[in-house]
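Peer 1: make a model of this:
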Amino acid sequence: MAAPLPDNEQERLAALRSYAVLDTEPELSFDDVTHLASRICGTPMAAVVLVDETRQWFKSRQGVGIEGCSREEGFCSHAILRSEPFIIEDATADARFRDNPFVNAPWGIRFYAGVPLINPQGHALGTVCVLDYTPRQLTPEQTRSLEALARQVVSLLELRRMNHEQRRLIAELRTSQERIDILQRATHDAIWDWDLKTNQLTWNPRVAELLGDDLEHASSDISWWFDRFHPGDRARVTESLERAIAQGASLWTDEYRFRLANGKWARMFSRSAILRDAEGHPRRLIGVGVDISEREELRARVELAERMSSVGTLAAGVAHEINNPLAYVMANLSYALTEVREGRAAAPGADELTQVLQEAHEGAERIRRIVRDLKTFSRPADERMEWLDLHHTIDSAATLAWNEIRHRARLVKQYQEVPPVYANEGRLGQVVLHLLVNAAHAIAEGAADQNEIRITTRVDAEGRVLIEVSDTGRGIPESIRSRVFEPFFTTQPVGEGMGLGLSISHTLMTHMGGELQFESEVGKGTVFRVVLPPPARREPTSVPPETVPPRAEVAATRRGRLLVVDDEARVLSSLERTLGRTHEVIAFDRAQAALAWMEQGQPWDLILCDVMMPEMTGMEFHEALARRMPERARDIIFITGGAFTATAREFLARVDNARLDKPFDLEALCALVEARLKEGVQKPGGSSRVHPG
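Peer 2: So this is what the prediction gives:
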């Protein structure tokens, strides 16, 4: 049964077109959403679907063999009529779908769950949906996770539209802005006068400074100027100029690469007025030449920083949305495993139940690692240096680069024991990620079993920590090796790279006190080497974090009274269930309620508190406790699904309270609680009452 059209169909279609996303190539960010949707909901199929006039088009699909279908046959055309999740548990039992060809096929669809993609203006663009061949249901947690993923898809689409609009505005403003720049800097740029009849050229003195050469070496013949154009630009610029002259234009502008006296290529912008006689014949060109290399490099760096910031914000938001439900999923699985293993749930088939729970826990752990890797790259603009587990940072980069590598080469990790390094994790991870992608692009696709990308870590004779990324690719010709780290230098075809990756990586390593080196042999491959100074040479502002004592080394102390504060009800129940076996647990879903309870004079030992909560955050809760009972403020253990705001990151860096990231390891949590109780957190005779402030 075909779904009726929405009341706002024309406005909805106009909104969809504004994102310029229909019929575009697959994108990893959208594919990550369908991967997570399929994993979280346990379905073989998932898709990001956009609904236009006549069809349902799949921007991303997991386990789906077609790129789209007609709107009349699709489930999503029904889902976009709603504001809440649209779930069909058994399509054969639903009059709207029992005659649908996708339901009646031999592999017929039985289950469908779709969450509409509602943009900020209230238009339903499509859905994030999951499908199965058998009837089923979603748990409330799975439904909520699907809604969270739908919100992230809308965020991706909004970022896409903003970038598209920004590029359009830049294109419109560029000409006028360049005119203003030329007028303001005319006396500081190279000014030239070309007589078209005699072909003679005259210059102002600025040209010597611009070109790095004496004026006597600058020929008065115009051919000298064109001879120094980059071979890849010469024909295009010559044709552009000749066309402007022939078509009666009064102005001519262009950009091109120009060889300086030292052999390097500058990025030049030329703008000139074409002067004509009374009959309209061209007589002279008077113009200026501006070296915009530094400006273009800065612009590209700003664009990269903004793009990384947008990706980082999105990654941090996704991590936070997933970590909360994942925390109680993993906690409950760990609890169930413990119950089964200790015999509390002994029953026929207990061994199989243990295996099922273990496999589910391993799947959740894989999701946790994916989220952890996203968080590594979520704050590239953060300049904070810290002690890092180098192999963890490399593994995160390798995970994100795997899609580029897997069709080209085997990935081999050859790690030696190295000490912690003092660096910025986002910056260092960005460097390693670029080197891995760069190595992959040096190898042609289709022969992964014959090629290798190897990551090696070691400590050299001087105590420096080294990361080497080697490949069996085509290698770098000796003629261009001296220019590898130059901004805008690239051997890639036009449109396939700006030539900034290695330049930026080199700059990042320099800012962190390290080096970026390389060796290459044509036909055999290249090795890029990240060199980090010995730890002894550092002046760190922080020390490596203390590790939580292993469970086996912390003896049970006494039954403590623990307050747990978290706005996620399932997290509260999982902590009550787990910690309640050995301690008294009192749970609050609002920080204000916890403070009110404490003000009644009730005793307590430790507080487990979330950081990001509505109404009163964990940060504000800590400040309130510090004002009223400063000696007890350190008794808060923070549990967080992701400090994705600058305020939260600054707060956690400033306070010395213990902290566990969601989803946390329950053994580590129990060990930390018991260790803190063993320390005697509450001094004998001390008061635990919170006084009204």
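Peer 1: from here on, contacts and neighbour counts on C-alpha atoms
Peer 2: OK.
Peer 1: tell me which residue is most central in the chain.
Peer 2: Centroid-nearest residue in the chain: Val311, 4.0 Å away (criterion: C-alpha atoms, centre = their mean).
Peer 1: who are the packing partners of the one helix or strand that residue maps to?
Peer 2: Assigned by DSSP states H and E, Val311 falls within helix 293-341. Where contact means 3 or more C-alpha pairs under 8 Å, 6 or more residues apart in numbering; DSSP states H and E, helix 293-341 is packed against helix 140-185, strand 265-276, helix 350-376, helix 569-579.
Peer 1: out of those, the one nearest Ala331 is which?
Peer 2: helix 569-579 (6.0 Å; C-alpha to C-alpha).
Peer 1: distance from the chain centre to that closest one, please.
Peer 2: A distance of 31 Å separates the centroid of the chain from that of helix 569-579, by C-alpha atoms, centre = their mean, to the nearest Å.
Peer 1: and that helix with helix 293-341, angle?
Peer 2: Interaxial angle, helix 569-579 versus helix 293-341 (axes from the mean of the first three to the mean of the last three C-alpha atoms, to 10 degrees): 50 degrees.
Peer 1: want to put them side by side, so please do this one too:
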Amino acid sequence: MQLPPQPHNETERLQALTSSGLLNNLADEGFDRFTRLAQALFGCKISLFTLIDEQKQWFKSRQGTALKETPRDVSFCAHAIFNDDILYVPDASLDQRFADNPLVTGAPAIRLYAGIPLHSPQGFPLGTLCIIDDIPRELNALQLTSLQDLAALAETEIAIRFNQLAQQRKQLELQAADNTIKRLQSIIDTSLLATWEWNVQTGDVIFNERWAQQLGYALYELLPLHFDTWVQLVHPEDRIKAEQLLQRHFAGELEHYKLHCRMKHKDGHWVSILTQGRLVSRTEQGAPRLMAGTHQPVAENTDQ
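Peer 2: Next up, the predicted model:
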């Protein structure tokens, strides 16, 4: 018996399978329609939607068998997922790769096997749509094309599931970021701290009234609020250090952003300020999105 191959990108393939969520709940009516159609179209005993993990072949959907899984080493589909097109075996008992396979010599006594690899949107093979019979059978070109067409529709359903899961994860991330800001704001309101929020992508900022009061202003006097509002108030010599610390924080080198700087008071003198904060969310592409923190007057400007 020939063992299934191990691809060079197996680690990435398994990560794609795990992150897809397809293994979380194997019972899925959405995929059953493909196996029901396959069984009806080809009049075969068994039709399967399989997923191949590190050790096992799981049946996401199955018709004609009570089995839910098999070892990967004996799986026909573990061979099929690394084919560019289709793995078609008219009589497995005559094929040297499978003749002594226990799924051929014993139940379910596989003879006909035809399987099409199913891929993630990123192109990683996850499993197959396959048909199986216990008698040798020849499939014509039209039948093989029809199986490929059905598999293409199944891949579309997989892509929909990936997109839905990605949207759900993004929504959870945004909710977590919003909850973080709300908790931070609650703490800040009770501690009488000056606060700021910064949308890194748009430059929009939110300062509370105490932020403005530390520099001798009423908040309305600083309108419209923008990142440039802060830049114009910071001592020119401190702006370079601020930018360097921001980039290190965005790159993950610094867990928190912490800067001692001089800011210009409304009456013209410089106020030493400690500003601290952290990035609380990123865009889908990983770019900095939203940052929040506090301002606090200090006795002197101390380098960090």
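Peer 1: TM value for the aligned chains?
Peer 2: TM-score of the superposed chains, computed with TM-score structural alignment, normalised by the length of the second structure, equals 0.58; 191 aligned residues with a C-alpha RMSD of 2.5 Å.
Peer 1: Ser60 of the first structure: which of the helices and strands packed on helix 293-341 of the first structure is closest?
Peer 2: It is, among those and with distance given as C-alpha to C-alpha, helix 140-185, at 10.7 Å.
Peer 1: which helix or strand lies directly C-terminal to that closest one?
Peer 2: strand 190-195.
Peer 1: that following strand packs against which elements?
Peer 2: strand 200-203, helix 206-211, strand 282-291.
Peer 1: most tightly packed of those?
Peer 2: strand 282-291 (a mean of 20; mean count of other C-alpha atoms under 10 Å).
Peer 1: that strand maps to which residues in the second structure?
Peer 2: Strand 282-291 of the first structure corresponds to no residue of the second structure when matched by TM-score structural alignment.
Peer 1: okay, the helices and strands packed on helix 293-341 of the first structure in CSV with mean neighbour count next?
Peer 2: As requested, these are arranged in CSV below (neighbours: other C-alpha atoms under 10 Å):
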stretch, mean neighbour count
helix 140-185, 15
strand 265-276, 19
helix 350-376, 17
helix 569-579, 19
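Peer 1: will you turn these into JSON lines that also has distance to Met45 of the first structure?
Peer 2: Below are those laid out as JSON lines (distance: least, C-alpha to C-alpha, whole Å):
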{"stretch": "helix 140-185", "distance to Met45 of the first structure": "13"}
{"stretch": "strand 265-276", "distance to Met45 of the first structure": "49"}
{"stretch": "helix 350-376", "distance to Met45 of the first structure": "17"}
{"stretch": "helix 569-579", "distance to Met45 of the first structure": "27"}
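Peer 1: distance from stretch 97-113 of the second structure to the middle of the chain?
Peer 2: 38 Å.
Peer 1: to clarify, my last question referred to stretch 51-60 of the second structure.
Peer 2: 21 Å.
Peer 1: show me the residues around Phe250 of the second structure that make contact.
Peer 2: Residues near Phe250 of the second structure by C-alpha atoms under 8 Å, 6 or more residues apart in numbering: Leu279, Pro288.
Peer 1: quick check: it vs Asp238 of the second structure, distance?
Peer 2: To Asp238 of the second structure, Phe250 of the second structure is 18 Å away according to C-alpha to C-alpha, to the nearest Å.
Peer 1: cool, Arg262 of the second structure as well?
Peer 2: Remark: distance between Arg262 of the second structure and Asp238 of the second structure (C-alpha to C-alpha) = 7 Å.
Peer 1: okay, these two: which has more neighbours?
Peer 2: It is Arg262, of Arg262 of the second structure and Asp238, that has more neighbours when counted by other C-alpha atoms under 10 Å, with 23 against 15.
Peer 1: of all the helices and strands packed on strand 190-195 of the first structure, which lies closest to Met1 of the first structure?
Peer 2: Nearest to Met1 of the first structure, of these and by C-alpha to C-alpha, is strand 282-291 at 63.9 Å.
Peer 1: before I go, just wanted to say thanks for your time.
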